[in-house]
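Novice: One predicted model, sequence on top.
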Amino acid sequence: MQSMRRRETLTDQLTRTLTERIAAGRYMVGAKLPSEQEMIGEFGVSRTVVREAIAKLRARGTVATMQGVGAFVVQQEITKGFEIDSGSLSAVQEMVSVLELRIALESEAAVLAAQRRTPAQLAAMKAVLQEMNEAIARGEDAVQADMRFHQQIAEAAGNPHFLKLFNYVGELLIPRARLQAVRLDNTPMPDYLARVQREHEQICYAIERQDPEAARAALRMHLSESKARLQRSLAQMGA
């Protein structure tokens, strides 16, 4: 693999290397890819870069992931699917554009989740919210729990395509958007997380009541607030 010097191309370089190895049969169908830690050590990249590369391969249908287990090759014939250039997400305007996509996608997923969620799925959402509360109390950023909460909504929608698309878009955007909003808006992280958590609780409550329109409104408000924060950041930068 060529030297990874430019941060904006790290994900694309790692994705290309893994793709080439899969196509060449180094990782056969059914084989487990190296762990995150192994790839970090081999390629000298961050955990975020590894996760973004795996998200790209999953969006293409090349790999599938099992939480707590890893990523597995599901096909060697590489097909070009929907893809967002991760390097472009360094620009706040591009993050705003992707947030608009999430608003359209997830507000409808929330409607279906309110109609279709099972008691077990609702319990899983509440468990993730509790996990987020505990992480916030410890002074952590709770990014992964945030991801899982939105994943639970997409899963409860009962349509696997919602979950697949969210997994791709969400893993690329959520950590970047959060850090950018906090950095440029000068918001203390605990205050920011407390506000986000209140928005999450409103979404969960609407889904618990099985109120589709309230769920849609709460989800749309949550992501629209994120979009507004990023747009304020743009204004501060004179964009």
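Specialist: Yep, that arrived. Numbers count the residues shown, from 1 in each chain.
Novice: from here on, contacts and neighbour counts on C-alpha atoms
Specialist: Will do.
Novice: need the helices for this protein, in chain order.
Specialist: 10-23, 36-43, 47-59, 92-116, 119-137, 143-156, 160-185, 189-208, 212-236 (DSSP state H).
Novice: how about these, which one is nearest residue 65?
Specialist: Among the helices of the chain, helix 47-59 comes nearest to residue 65, with 7.7 Å by CA to CA.
Novice: so what's the residue lying closest to residue 136 once chain neighbours are set aside up against?
Specialist: Computed as CA to CA, 6 or more residues apart in numbering, the closest residue to residue 136 that is not its neighbour in sequence is residue 142, at 6.5 Å. Residues near residue 142 by CA atoms under 8 Å, 6 or more residues apart in numbering: 132, 135, 136.
Novice: want to throw those residues into CSV with neighbour count?
Specialist: Listed next are the contacts of residue 142 as CSV, based on neighbours: other CA atoms under 10 Å:
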residue, neighbour count
132, 24
135, 15
136, 18
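Novice: what about the residue nearest to residue 136, distance to residue 220?
Specialist: 21 Å (CA to CA, to the nearest Å).
Novice: Residue 183 now?
Specialist: To residue 220, residue 183 is 23 Å away according to CA to CA.
Novice: returning to that earlier point: out of the helices of the chain, which comes closest to residue 73?
Specialist: If you check each of the helices of the chain against residue 73 by CA to CA, helix 10-23 wins as the nearest, at 7.6 Å.
Novice: mind listing what residue 144 touches?
Specialist: Counted by CA under 8 Å, 6+ apart, residue 144 has zero contacts.
Novice: measure it to residue 178 for me?
Specialist: 12 Å.
Novice: Residue 154 now?
Specialist: Residue 154 is 20 Å from residue 178, by CA to CA.
Novice: Likewise for residue 221?
Specialist: 16 Å.
Novice: go on, residue 88?
Specialist: 16 Å.
Novice: Please tell me I have it right and residue 204 contacts residue 124.
Specialist: No. The pair residue 204 / residue 124 is not scored as a contact, 10.6 Å apart, by CA atoms under 8 Å.
Novice: what's the burial count for residue 184?
Specialist: Here the number of neighbours of residue 184 (other CA atoms under 10 Å) works out to 15.
Novice: in stretch 147-166, what counts as buried?
Specialist: By neighbour count on 16 or more other CA atoms under 10 Å, the buried set for stretch 147-166 is 147-158, 162-166.
Novice: what about versus this one:
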Amino acid sequence: MERVNPDRRVSLAQQLVLELSRSILAGELPAGTKLPTEQAFTEARKVSRTVVREAMSRLQAEGLVETRRGIGTFVMDTIRPGDLQAHPHEKGSALDAVALLELRLSLEVECAALAAQRATPGQLLAIRAALDDANAVGPLHKDSTRIVFEFHLQIALCTGNSFFIDAMQHLADTLMSGAQRTLSDGQRAQHVREREQLYVALEHHDADAARAAMRLHLTNALHRARSAVQAPG
């Protein structure tokens, strides 16, 4: 029996998470929709049960689906893209964070793919150093936003594209002027895992994996930001 490379299994799970996340957040899979069974997923996508279980576990952790014992897995209620327009837009608000993350998704996913193709050994060392700083910074540190975003800036520098770099630096200025948001211990741990997965893809010069890892990281952040808009008070 052929053994599955753990990195390959993670990549397949990421792809499934990304596809389902996009469909759910776009409203293509409305709340209450019952997802296919584990066996149906494995047969349709030619992946192992382990891959499907890992993907479902991540979607549950993000509050996108719930599994009802003996019944199946269902899509949970999430905010829809058009719902945001009814709220006033204020600088530094939760809505502002949503808008920034939507922009970052359109920019940083391809940044990551180009960085994976072009990063030099020296640039990878710089990314690793920035990643270590981002993973170590405490939630109440006054410069936590800047330190974490430095990791993303280092990735953009690897593209060698001045337009990408200028856009990311402008984003950095915008982020620094906004309100700092505190993550729970679980959310911080998840951020660390996601950034580490992204770094592995960059280190292996795997553009597709880097693209998928960045998209997953930012999609998860976007979902949390949308949940903050939806939360009462």
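Specialist: Thanks, I have the structure now. Predicted model, so just to flag it, every value in this text is computed and none were measured.
Novice: Who has more neighbours out of residue 183 and residue 220 of the first structure?
Specialist: Higher neighbour count among residue 183 of the first structure and residue 220: residue 220, with 22 against 13, using other CA under 10 Å.
Novice: tell me the contacts of that one?
Specialist: Contacts of residue 220 of the first structure (CA under 8 Å, 6+ apart): 103, 106, 107.
Novice: Quickly note the distance from the counterpart of it in the second structure to residue 177 of the second structure.
Specialist: Under the alignment (TM-score structural alignment), residue 220 of the first structure maps onto residue 215 of the second structure. With distances taken as CA to CA, residue 215 of the second structure is found 24 Å from residue 177 of the second structure.
Novice: what do you get for residue 68 of the second structure?
Specialist: When distance is defined by CA to CA, residue 68 of the second structure is 43 Å away from residue 177 of the second structure.
Novice: rewinding a little: quick one, which of residue 88 and residue 178 of the first structure is more surrounded?
Specialist: Between residue 88 of the first structure and residue 178, residue 178 has the larger neighbour count (other CA under 10 Å), namely 18 against 13.
Novice: how far away is the more buried one from residue 208 of the first structure?
Specialist: Residue 178 of the first structure is 26 Å from residue 208 of the first structure, by CA to CA.
Novice: ok, now residue 129 of the first structure?
Specialist: 13 Å.
Novice: Check residue 50 of the first structure too.
Specialist: Counting by CA to CA, the gap from residue 50 of the first structure to residue 208 of the first structure is 35 Å.
Novice: What of residue 51 of the first structure?
Specialist: 31 Å.
Novice: Out of these two, name the residue with the larger neighbour count.
Specialist: residue 208 (22 against 16).
Novice: What is the aligned counterpart of the more buried one in the second structure?
Specialist: Looks like residue 208 of the first structure aligns to residue 203 there (TM-score structural alignment).
Novice: go on, residue 229 of the first structure?
Specialist: Mapped onto the second structure by TM-score structural alignment, residue 229 of the first structure lines up with residue 224.
Novice: residues near that match, how many?
Specialist: For residue 224 of the second structure, the count of nearby residues is 19 (other CA under 10 Å).
Novice: three-state assignment of residue 60 of the second structure?
Specialist: helix (DSSP: H, G, I helix; E, B strand; the rest coil).
Novice: Which residue lies closest in space to it, excluding its sequence neighbours?
Specialist: Residue 60 of the second structure sits nearest to residue 66 (CA to CA, 6+ apart), 5.7 Å away.
Novice: The one you found and residue 177 of the second structure, how far apart?
Specialist: Counting by CA to CA, the gap from residue 66 of the second structure to residue 177 of the second structure is 36 Å.
Novice: what about these two, which has more around it?
Specialist: More crowded of residue 66 of the second structure and residue 177, by other CA under 10 Å: residue 66, with 19 against 10.
Novice: That one against residue 74, yeah?
Specialist: Yes. Look at residue 66 of the second structure against residue 74 with CA under 8 Å: they come within range, at 5.4 Å.
Novice: ok so, going back, what's near enough to touch the match of residue 208 of the first structure?
Specialist: 116, 124.
Novice: roughly how far apart are it and residue 123 of the second structure?
Specialist: Here the criterion is CA to CA. By it, residue 203 of the second structure lies 10 Å from residue 123 of the second structure.
Novice: Could you tell me which residues touch both of those two?
Specialist: The overlap between the contact sets of residue 203 of the second structure and residue 123 (CA under 8 Å, 6+ apart) is empty.
Novice: hmm, back to that, SS state for the residue nearest to residue 60 of the second structure?
Specialist: Residue 66 of the second structure falls in the strand class when you classify it by three-state DSSP.
Novice: Show me what it lines up with in the first structure.
Specialist: Residue 66 of the second structure maps onto nothing in the first structure, by TM-score structural alignment.
Novice: roughly how far apart are residue 66 of the second structure and residue 38 of the second structure?
Specialist: From residue 66 of the second structure over to residue 38 of the second structure (counting by CA to CA), the distance is 14 Å.
Novice: will you turn the helices of the first structure into CSV that also has distance to residue 70 of the first structure?
Specialist: Shown next, in CSV, are the helices of the first structure (distance: least, CA to CA, whole Å):
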stretch, distance to residue 70 of the first structure
helix 10-23, 14
helix 36-43, 8
helix 47-59, 10
helix 92-116, 25
helix 119-137, 20
helix 143-156, 15
helix 160-185, 15
helix 189-208, 28
helix 212-236, 29
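Novice: do you know which of these lies nearest residue 66 of the first structure?
Specialist: Using CA to CA, these put helix 47-59 closest to residue 66 of the first structure, at 11.3 Å.
Novice: What residues sit buried inside that closest one?
Specialist: Within helix 47-59 of the first structure, the residues scored as buried using 16+ other CA under 10 Å are 48, 49, 50, 51, 52, 53, 54, 55, 56, 57, 58, 59.
Novice: Then stretch 121-137 of the second structure?
Specialist: 123, 124, 127, 128, 130, 131, 132, 133, 134, 135.
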